[in-house]
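Asker: Could you work out the structure for the sequence below:
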Amino acid sequence: MKPGQSLSVCALLLLCMAGTGNGGNILVWYTEGSHWINLKPVLETLIDRGHQVTVLIPSTSMFMNASEPSRFRYEPFNISITMEAMEAFFEEFLHFSMYEMDHMNYLQIYIRFMDLMKRDLQYTLQFLDGLVKSDTVMARLKEAKFDLVFADPIFAGRKPTSACEMMGRADIWLMRTYWDFEFPRPFLPNFKFVGGIHCRPAKPLPEDMEEFVQSSGDAGIVVFTLGSFITNITAEKGDMIASALAQIPQKVLWRYKGEKPKTLGANTRIYDWIPQNDLLGHPKTRAFITHGGTNGIYEAIYHGVPMVGIPMFGDQPDNMVHMKAKGAALIMDFNFMQTQDLTDAVNAVINEPSYKENALRLSSIHHDRPISPLDEAVFWIEFTMRNNGAKHLRVQAHELTWYQYHSLDVFAFFLAVALLLTLLFIKSCSFCVRRCCGRKGKTKRKAE
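Answerer: Coordinates of the predicted model:
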């Protein structure tokens, strides 16, 4: 995901351009990280249903790869940012989020964060320049006559001054969460919750991994990953975590990049990559140690696995607060947790029945839906094209001016009425006082 953004409020943005019947022509805006993972199954399903899909892809991307086999067409565009610069920036952001922020006051955090976000905005504008200032690419896009733009607003394809306005023009928002994760609150009719669109039943594990899992016996296994971005764990922190994992009876499969921890126990194996969904769906899985990314949380919900969260940045702390409030997780602080803290947390979510029960309850809610999240996402995309947009679902607040939106015109009217009534009251009182005082004065003069 993009630094500093929150997945919990992020949506997939649909902007209808021109309605069609069956077999629409869809343009997909570029994105990164877990957001791209979410988009891919939707795009594959759209192709299965006869739609043409074109994906914009920058020349430098950490996750999108135009050379990998795919059934959708890529539309590449060049940007001036190198992969080294992008990785260096993200490494700096991760170091700030993981190691610096907890030791700063609010003012220091704000100054440092705003500096990072200014550079992030510069990169975003360079991405945009590489696209809209390419006459060749823009000519091809205009000739294609797309019926729909499918975009993730985390990567703004707009000028910063008009971002809110353009996002407000979206016909349908596909939210990456569902009511197994969210708490009830009012939403507009064009907000559709499709959390878990990437989740699927577990597939068999590689033979050597399955052998290690089966060697766990009745104790089972713990799956541990801090996501694909986290590669900067210090040797000291790695040793502390490994020491904690060595004290639990379960076997541990740990996705880890870096120097092998000196305290790594015999019950723990480290991997450059693990089939996370397939491991979470394995009957021997007892707990999931996670950084709190939305995709990982939803795979754990899908399979009913309790969690120990070690959130790092972005939406991850908020995600884990949701899971803790739902009774399916405990939260550790990356900078301040000690060996025994992590050991106790893992033992708690495994041995205290409430965590597993709550995880299974969330899983039941997740699966008990009239339509799968993937099918629902595709339905609303096609709905938007069939109906030449979804204007009837958009709140009229988007059509109001800023002063109308904040009811300032209504406030001004009532203020004017109140002032008028106050003025009339004062004038009436003044008139009555003058009349009364004047009559008394005349009576007194007559008496004299």
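Asker: okay, CA-based contacts and neighbour counts for the rest of this
Answerer: OK.
Asker: Can you give me the neighbour number for Phe313?
Answerer: Phe313 is flanked by 21 other residues according to other CA atoms under 10 Å.
Asker: separation between it and Tyr256?
Answerer: Counting by CA to CA, to the nearest Å, the gap between Phe313 and Tyr256 amounts to 18 Å.
Asker: likewise Gly327?
Answerer: Between Gly327 and Tyr256 the distance is 27 Å, computed by CA to CA.
Asker: These two: which has the busier surroundings?
Answerer: Between Gly327 and Tyr256, counting by other CA under 10 Å, Tyr256 is the more crowded of the two (24 against 20).
Asker: Check the burial of Thr60 by counting its neighbours.
Answerer: By the criterion of other CA under 10 Å, Thr60 has 19 neighbours.
Asker: Can you tell me the closest non-neighbouring residue to it?
Answerer: Leaving aside its chain neighbours, Thr60 sits nearest to Met83 (5.9 Å; criterion: CA to CA, 6 or more residues apart in numbering).
Asker: Run through the residues that contact that neighbour.
Answerer: Met83 is in contact with Thr60, Ser61, Met62, counting by CA atoms under 8 Å, 6 or more residues apart in numbering.
Asker: Name the SS class of the first one, please.
Answerer: The reference is to Thr60. The three-state label given to Thr60 by DSSP: H, G, I helix; E, B strand; the rest coil is coil.
Asker: That one touches Glu84, doesn't it?
Answerer: No - contact between Thr60 and Glu84 fails when scored by CA atoms under 8 Å: they sit 9.6 Å apart.
Asker: what's Met62 in contact with, if anything?
Answerer: Under the criterion of CA under 8 Å, 6+ apart, the contact list for Met62 reads Glu32, Gly33, Met83.
Asker: here's the other one to compare against:
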Amino acid sequence: MAISIRHLASVAVCLQCLRVPAQGGRLLVVPVDGSHWLSMRILVQELHARGHHIVVVFPENNLVIHRAPEYSSKTFRTAYSKQHVRDIYRSLIRFPFINGTFFERFSENLRLIQKFSDFFLITCEGLLRDSELLRELAEGEFDALFTDPFSPCGSIVAAHLSLPSVFLLRGVPCGLDYEAAQCPRPLSYVPRHFTGNADRMSFSQRVHNVLGLVMESVVCHVTYSPFDELAARFLQKEVTVKELLSRGAIWLLRFDFVFEYPRPLMPNMILVGGMNCKDRKPLPEELEEFMNSSGEYGAVIFSLGSMVSDVPIETADQIAEALGQIPQKVLWRHTGVKPSTLAPNTKLMKWMPQNDLLRHPKTRAFISHGGMHGIYEAICAGVPMVLVPLFADQLENVLRIKNQNAGILIDLKNMSSRDLVEALNTVINDTRYKENMMRLSSLHKDQPVKPLDLSVHWVEFVMKHKGAEHLR
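Answerer: Okay, the predicted model is just below:
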């Protein structure tokens, strides 16, 4: 009988280890449209697979957020039509073509930032004016709120509903995230936005870093001061965006130190760079044939991301001419006018399975704008890059890859066909670029917990414990 009891105890322990909660938690998601949502969606899908009930709140007119079986959808109206939303995001392509002095370009960039700030503000006002939706959410008995603090709207809703929040982000464009989390950013080795500095700086670069701090303050004021007023009016008390963000329980940061320069972090800042990397899936038959037909030279994958899939026709013609001069075949995600110089080796696509293509054995190089999604997919696949930054944090991202000698940076505005040909030939034929990217890939993959699993753990942690006060 004693043996049977021991056996029963062992079985009970095993079942306890393997048990799945009979009832999952309830998570409210307030996303940011565009590529930001593409990152959040990966985690939302995984949380759904683990038994949690998820409600996603988004505007009726948006770019990439759609109804899906993995979550319940709650929509609200805004002042923008779908075409207006599309036009606003398309204006991003203007960033790399701004001319003038440094301060003239900074001023024009500031105007574009103001345009996006107004867009996010008016969208948020649409949500906060929907009293019926807010009443439904208040009755939803949620355990936590998941959002991207790039737009503070989710933090305002979290304060209104008294919910702990989990943030997923690459960064806020003016360092407000680190200020809110009370995380130090020493000017001597933590580069500021807009400077192009690395972590090792000369005296003049450190002076430039100080000027970058001033510019960050201007950007913060332009971008987020209107939200201070909105939050105070809606919550009926004096409050700032910084104060709202400071209440964040966990910050899931979409980078790691294989990619990012060493810097201080707070206990509630968790590195989850590469959470979007997935195993390779079989390609559609047509694409598989195209890749295999590339022979010993292989193929080049070209995408400027989910938000900008076309460029001015003059630039597109220049790019197509260059791609026709290399021996590789090329898959180019492009939805604009077909370039007149398009060569037989180049195939245009409106959408492509980028992760699966990058992991294909025939892939030799990746031309990218430098978004975090694409960079980590390239790191995971070990594919060297030709980098063409367009806007936002992309210049900073590509400089980190360039400094690792895993890619070559090209200025889109001043690029010639010859520049692109030389860059591609270099990253493909100079084995150091491939070796360096494979080194980054090996380091990134050598982690005790996969980034996606780590992300899920911390969201579930906040849901279970109603926050993470001990880490703040």
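Asker: follow-up on the earlier one: between the contacts of Met62 of structure 1, which sits nearest Tyr178 of structure 1?
Answerer: For those, the residue nearest Tyr178 of structure 1 by CA to CA is Gly33; the value is 20.3 Å.
Asker: For the closest one, grab the count of nearby residues.
Answerer: By the other CA under 10 Å criterion, the neighbourhood of Gly33 of structure 1 contains 15 residues.
Asker: And for Val223 of structure 1?
Answerer: Neighbour number of Val223 of structure 1 under other CA under 10 Å is 22.
Asker: Look up how far Lys203 of structure 1 lies from Asp120 of structure 1.
Answerer: Look at Asp120 of structure 1 and Lys203 of structure 1: by CA to CA, they are 38 Å apart.
Asker: Of these two, which one has the most company?
Answerer: For Asp120 of structure 1 versus Lys203, neighbours defined as other CA under 10 Å are more numerous around Asp120 (19 against 12).
Asker: Alignment lookup: Phe227 of structure 2 to structure 1.
Answerer: Alignment note: Phe227 of structure 2 maps to Pro160 in structure 1; criterion TM-score structural alignment.
Asker: Same question for Met352 of structure 2.
Answerer: Counting by TM-score structural alignment, which is the criterion used here, Met352 of structure 2 corresponds to Ile274 in structure 1.
Asker: list the contacts for that match?
Answerer: For Ile274 of structure 1, the residues meeting the contact criterion (CA under 8 Å, 6+ apart) are Arg255.
Asker: what about it, distance to Ile109 of structure 1?
Answerer: Per CA to CA, Ile274 of structure 1 is found 34 Å from Ile109 of structure 1.
Asker: Strands of structure 1, start to end?
Answerer: When assigned using DSSP state E, the strands of structure 1 occupy the ranges 11-16, 25-28, 52-58, 73-77, 148-151, 172-175, 191-193, 221-225, 251-255, 268-271, 285-290, 307-309, 329-331.
Asker: Name the residues of the top helix by length along structure 2 that come out as buried.
Answerer: When structure 2 is scanned for its longest helix (criterion: DSSP state H), the result is helix 203-235. For helix 203-235 of structure 2, the buried set under the neighbour-count rule, 16 or more other CA atoms under 10 Å, comprises 205-206, 208-210, 212-213, 215-216, 219-220, 222-225, 227-228, 230-231.
Asker: helices and strands around that helix, which ones?
Answerer: Contacts of helix 203-235 of structure 2 with other secondary structure elements, assessed using 3 or more CA pairs under 8 Å, 6 or more residues apart in numbering; DSSP states H and E, are made with helix 102-129, helix 153-161, helix 241-246.
Asker: Quick check: which of those has the most neighbours on average?
Answerer: Using mean count of other CA atoms under 10 Å, the stretch among these with the greatest mean number of neighbours is helix 153-161 (a mean of 23).
Asker: Tell me how far that helix lies from the chain's centre.
Answerer: When distances are taken as CA atoms, centre = their mean, to the nearest Å, helix 153-161 of structure 2 is centred 22 Å away from the chain's centroid.
Asker: for stretch 293-303 of structure 2, same thing?
Answerer: Between the mean C-alpha position of stretch 293-303 of structure 2 and that of its chain there is a distance of 26 Å (CA atoms, centre = their mean).
Asker: And for stretch 121-130 of structure 1?
Answerer: With CA atoms, centre = their mean, you get 21 Å for stretch 121-130 of structure 1.
Asker: Check the mean deviation of it from structure 2.
Answerer: By mean CA distance after the TM-score superposition for structure 1, the fitted stretch 121-130 of structure 1 averages 1.9 Å away from its aligned residues in structure 2.
Asker: quick one, what contacts the aligned residue in structure 2 for Val349 of structure 1?
Answerer: Mapped onto structure 2 by TM-score structural alignment, Val349 of structure 1 lines up with Val427. For Val427 of structure 2, the contacting residues are Ala365, Pro384, Met385, Val386, Gly407, Ile408, Tyr433, Lys434, taking CA under 8 Å, 6+ apart as the criterion.
Asker: thought the third one was touching Gln404?
Answerer: No - applying CA under 8 Å, one finds Met385 of structure 2 not in contact with Gln404, separated by 11.3 Å.
Asker: Between those two, which is the more surrounded one?
Answerer: Comparing Met385 of structure 2 with Gln404 by other CA under 10 Å, the one with more neighbours is Met385, at 35 against 16.
Asker: Next one: that one from Val427 of structure 2, what distance?
Answerer: Look at Met385 of structure 2 and Val427 of structure 2: by CA to CA, they are 7 Å apart.
Asker: what do you get for Pro451 of structure 2?
Answerer: Distance of Pro451 of structure 2 to Val427 of structure 2, given as CA to CA: 28 Å.
Asker: OK, contacts around the residue nearest to Ala266 of structure 1 when sequence neighbours are not counted?
Answerer: In space, Ala266 of structure 1 comes closest to Ala246 once its chain neighbours are excluded; the distance is 7.1 Å by CA to CA, 6+ apart. Ala246 of structure 1 makes contact with Thr263, Leu264, Gly265, Ala266, Asn267, Thr268, according to CA under 8 Å, 6+ apart.
Asker: Format those residues as a markdown table; extra columns: neighbour count.
Answerer: As requested, those are exported to a markdown table (neighbours: other CA atoms under 10 Å):
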| residue | neighbour count |
| --- | --- |
| Thr263 | 15 |
| Leu264 | 19 |
| Gly265 | 17 |
| Ala266 | 10 |
| Asn267 | 18 |
| Thr268 | 18 |
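Asker: counterpart of Leu440 of structure 2 in structure 1?
Answerer: Residue pairing (TM-score structural alignment): Leu440 of structure 2 is matched to Leu362 of structure 1.
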